[in-house]
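> Quick one: sequence plus predicted model below, questions after.
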Amino acid sequence: MAGATADDESSTKLVGRCSVFYYGVGHMLNDITSACWFTYLLVFLTDIGLPPRDAAIVMLSGQIADGFTTIFAGELIDRYGRFKVWHIAGSVLVAVSFSSVFGGCLPCKIIGSNSSSMQTIGYSFFAAIFNVGWAATQVSHMSMVNCITLNSTSRVVLASARNAFTMVANLSLYAVAFVVFNFNTGGTVMDVENQYRWIAYSSIFVGCCFVGVFYLGTEEPRLKREACEKGHVRISWTYWFNKLLYYQVALVYVLTRLITNVSQAFLAFYVINDLQMTQSSKALVPAVIYICSFIISILLQEMTWTGQRLKIFYSAGSLLWIICGIGILFLPSSMKAFIYILSIVIGVANALIMVSGVSMQSFLVGDDLNGCAFVYGSLSFLDKIICGLALYALESYQSSTPEVRNFHYLNVNVSVTRYGLGLVPAICALLGVFVTLSMKFPEPTLPHLMDPLLA
């Protein structure tokens, strides 16, 4: 009896800093490749001659594969566990397929055809494989949060750590990209492919190094022995579908991912085409965003968290995004230096909404650990499908209507790029505020884990 009490106390106490570090770096490979994927994939594909609609198809194919894999992986993880097996399998697929996407169209070389149709099929195939691996790694890593500790503050600390290392991954990518874009200015299709090949290979190397640290520092989670002896009863999907909070958290999470993913995908187009900035700005402007996000994420780790504070910080981040969205929509190219000020505010806003938005999932799960992978998987499914459709619609429309409306008195051409980077995130942020304020988070409950996850 005394041993059970000690185990319960171990599960609810604050997680140590080393443990937070080991967990936080586990998503680095996913994060650095994802940053490259959303920032540069559409730019890369259009630069090598693929029509915008075909480039959007490549992106959409990956998002659909990602979405369905999250459901599949979440179900199997809930049934059988084995978080680290799914994590390492997904990491291998990510490393291999990502190098194939930015390394050139391998099926085109095998068949000997460089037609747009063949390129679209070839890139879509490896995009799907990449996102299958990415989803398996993501679901297994996110599900671990609720198996590490049942202390609500520790869970938010872990979410903050993951967000902080996401910023480290992004900054690593943009540092490499800044060097590459400065020393190789592109020009021919071969030059463009070499640019992104260097960026891709460097990203994989850095990500794999940090994933190795994660494997060495973490242990496979074990449910309480008593629960295993009772048959490891899984929580039914209908349990979550009967909860109002599930739908509220799902909507907030999808809106949050729409804000970050859509804005990230159009940022490079915006600074080059709309603001007429240099090629290196494709790395410098996003780097400013992620430096600010990194600083804020570190500060958020030092806070004590409650459901009320999650709502306050998410609302604050959303309001900052609304202000930035309006600024982006009407910023003339003659005042392009102001993009760096907007980038600072966007970085702060992204950190606030991502940390609080992801942490809401942990509050939703509570101590229902036998269904946590389904929660993360189903929410990620919605995120991937909706983000993929949104990006496809915006990129396809951009090919036929580059300029939507002219504001001559501001010398601003309001393009689809401006809508994608400014208006869409601002609207999503506004909706997110309304949903967040209507939430009622449950109080933390008793632990159900035998041992802490991290060594």
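Great, that's in hand.

> alpha carbons only for contacts and neighbour counts from here, please
Fine.

> Would you enumerate the residues in contact with residue 231?
Residue 231 sits next to no residue when contact means C-alpha atoms under 8 Å, 6 or more residues apart in numbering.

> distance of it from residue 79?
Distance, residue 231 to residue 79, using C-alpha to C-alpha, to the nearest Å: 11 Å.

> same thing with residue 357?
As defined by C-alpha to C-alpha, residue 357 lies at a distance of 26 Å from residue 79.

> higher neighbour count, those two?
residue 357 (26 against 16; other C-alpha atoms under 10 Å).

> That one looks like it's in a helix, true?
Yes - the assignment for residue 357 is a helix, going by DSSP: H, G, I helix; E, B strand; the rest coil.

> Surely it is in contact with residue 314?
Yes - assessed by C-alpha atoms under 8 Å, residue 357 is found in contact with residue 314 at 6.8 Å.

> element containing the residue lying closest to residue 298 once chain neighbours are set aside?
Spatial nearest neighbour of residue 298, chain neighbours left out: residue 164 (6.2 Å); criterion: C-alpha to C-alpha, 6 or more residues apart in numbering. Using DSSP states H and E, residue 164 sits in helix 152-183.

> ok, second structure coming up, stack it against the first:
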Amino acid sequence: MQRSIHSISSDYTEIVRRLPLRLRFAYGVGHVMNDICASMWFTYILVFFHSVLKFSAALSGVVMLIGQVADALATPFIGLQCDRNDDFWLCRYGKRKTWHLLGTVGVVFSFPFIFSPCIKCEGSHQWAQLVYYAGFVIIFQFGWAAVQISHLSLIPDLTPSEHERTELTAIRYSFTVCSNVLVYCITWAVLHITSDTASNSQIGPKDAPHFQTVVIIGLAVGAWASLIFHIYVKEQGTSDTTGPQRRNTRSVGTILMDIQFYKVAGVYMPTRLFVNLSQVYIPLYLHDYLKMVATSLAVVPLTMFLSSFITSLIIERLNTKLGRKVSYFIGVMLGLTACVWIRLGNGKMYTTYEIYLVSMLLGASGSVMLVTSLGITADLIGQSSDSGAFVYGAMSFTDKLSNGLAVMAIQSMKCLSDCPAYYRDVIIYACGGSAVFGLVMVLLMKPFVYDDDDKNSMISATTNSKIIDE
């Protein structure tokens, strides 16, 4: 009996041992280009279109809505296609890595045009310019979705261990934070060092070349990171469906009939709303309500993501020791504390010192909530990694669509007259409400139930992880 257990463990030792530090690093940097572009998209897209290109608030919201809807529609399609085992020659490169490569190309050749003035149509009507930008936004979002889904769905493929998956998710998020920090450092340097205008000036049409510079530098870094990913991450073959490494499969219909699937979506969607809406509206809150200088639009988000990075280093241990529900609860409490502080904060002391403490709370909260929600999603997939891309695609569909509709609604309801407190209230109630909703859904979740093969696989993988650690 002992020999049999040891035999099963040794089979999974091979799987766990395929995750050396070099592979984990290479996997982590595989999403850097997406993270850099997402940071620019969520933090500065409304600022760029509204303050630089002088689009109306509602029309700026339409630009983001187009992108989010395009992303939402692309993710389920890409998820289904990414799970297919085709014999097409390009797919022999790896079904996940092929989509990652195609998406990377789409992002590189579309994103620079979004943060540039309309080529040969700068003086055209804003609706005409909207059509021009919409084309590039759709291409960018399709490419971004391809990279995101293929990268996420590699996690269940690389390891069957729950702790290993959480660690990979935490590493991935650490690089996400590093990418955001890089963007804000570059933005600060470009706006502060290369700007010829006064240091206390706010964002305006003169800053269009500065945004282009930030995008070009960011894409160059992202391209190198993607190259490292494609060189060092080797996707496992899927033709062998027998033996101890066999993955269990579930049809799309089975997944859609699982009530846990919708509960997980109910956690993932508000978590993403909290993270993305805070990222989108913090710069507008600083610009419109607090009247802070242009460089603060880089420094405050930078502080937020430095806090996220530090927090991400302990999330895996937090989830392991306290569990998913307690970890998520801690994240929500940090976020609600920040929302209350924003509501009460005012005056010179607040804008000079306290706003940075608030941003640290928002960053730590988003980090804990997001990594925990991704861990819950990986738990849902279990050993059915062949359907992993569809699950991540479906989660992303709810995320993108809800974010697009939320931003559009928020921008449409903004008063035409001066209402500086509007974006402050958006952060308080939209972000705070999202966090509370996510917590309610987490508390309603029941433990995941796996079939016998799943249980044996996960027990063996977990046991084997302990053997290797020892």
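Sure, I can see it. Note that this is a predicted model, so its numbers are computed, not measured.

> And the TM-score between these chains?
For this chain pair, the superposition-based TM-score is 0.89 by TM-score structural alignment, normalised by the length of the first structure; 434 aligned residues with a C-alpha RMSD of 2.6 Å.

> in the helix or strand following the helix holding residue 164 of the first structure, what's buried?
As assigned by DSSP H and E, the chain's next helix or strand after helix 152-183 of the first structure is helix 189-217. By neighbour count with 16 or more other C-alpha atoms under 10 Å, helix 189-217 of the first structure contains the buried residues 192-204, 206-208, 210-211, 214-215, 217.

> Also stretch 241-249 of the first structure?
Neighbour-count burial for stretch 241-249 of the first structure flags 245, 246, 248, 249 (criterion: 16+ other C-alpha under 10 Å).

> what's the counterpart of the last one in the second structure?
Superposed on the second structure with TM-score structural alignment, residue 249 of the first structure falls opposite residue 264.

> Show the contacting residues for the closest residue to residue 250 of the first structure other than its chain neighbours.
Setting aside the residues directly before and after it, residue 250 of the first structure is nearest to residue 379 in space (C-alpha to C-alpha, 6+ apart), at 5.6 Å. For residue 379 of the first structure, the contacting residues are 250, 253, 254, by C-alpha under 8 Å, 6+ apart.

> Am I right that residue 138 of the first structure is in contact with residue 30?
Yes - if you go by C-alpha under 8 Å, residue 138 of the first structure and residue 30 touch, sitting 7.5 Å apart.

> coming back round to it: check the fit of the strand or helix carrying the match of residue 249 of the first structure onto the first structure and give the mean distance.
Assigned by DSSP H and E, residue 264 of the second structure belongs to helix 259-284. Helix 259-284 of the second structure, aligned to the first structure and superposed, deviates on average by 0.7 Å (mean C-alpha distance after the TM-score superposition for the first structure).

> what number of residues lie near the counterpart of residue 85 of the first structure in the second structure?
In the second structure, residue 85 of the first structure lines up with residue 98, judged by TM-score structural alignment. Counted by other C-alpha under 10 Å, the residues lying close to residue 98 of the second structure total 19.

> any idea which element residue 98 of the second structure lies in?
Here residue 98 of the second structure is assigned to helix 95-108, by DSSP H and E.

> you'd agree residue 302 of the second structure is up against residue 188?
No - counting by C-alpha under 8 Å, residue 302 of the second structure does not reach residue 188; the two are 9.3 Å apart.

> Just want to know which of those two has more residues nearby.
residue 302 (26 against 20).

> so what's the more buried one up against?
Taking C-alpha under 8 Å, 6+ apart, one finds 180, 181, 184, 185 in contact with residue 302 of the second structure.

> Which residue of the first structure sits opposite the last one in the alignment?
Yep, that's residue 185 of the second structure we're talking about. In the first structure, residue 185 of the second structure lines up with residue 175, judged by TM-score structural alignment.

> Name the nearest residue to that match, sequence neighbours excluded.
Closest to residue 175 of the first structure by C-alpha to C-alpha, 6+ apart is residue 283, at 7.1 Å.

> Give me the distance between the one you found and residue 176 of the first structure.
8 Å.

> Equivalent analysis for residue 30 of the first structure, please.
Taken as C-alpha to C-alpha, the span from residue 30 of the first structure to residue 176 of the first structure is 17 Å.

> neighbour-wise, which of these two wins?
The neighbour count for residue 30 of the first structure versus residue 176, taken as other C-alpha under 10 Å, is higher for residue 30 (27 against 17).

> May I have the secondary structure class of the more buried one?
helix.

> if I line the two up, what does it land on in the second structure?
Under the alignment defined by TM-score structural alignment, residue 30 of the first structure corresponds to residue 34 in the second structure.

> Next up, identify which helix or strand the closest residue to that match other than its chain neighbours is on.
Among residues not flanking residue 34 of the second structure along the chain, residue 144 sits closest, at 6.2 Å (C-alpha to C-alpha, 6+ apart). Here residue 144 of the second structure, judged by DSSP H and E, is contained in helix 126-158.
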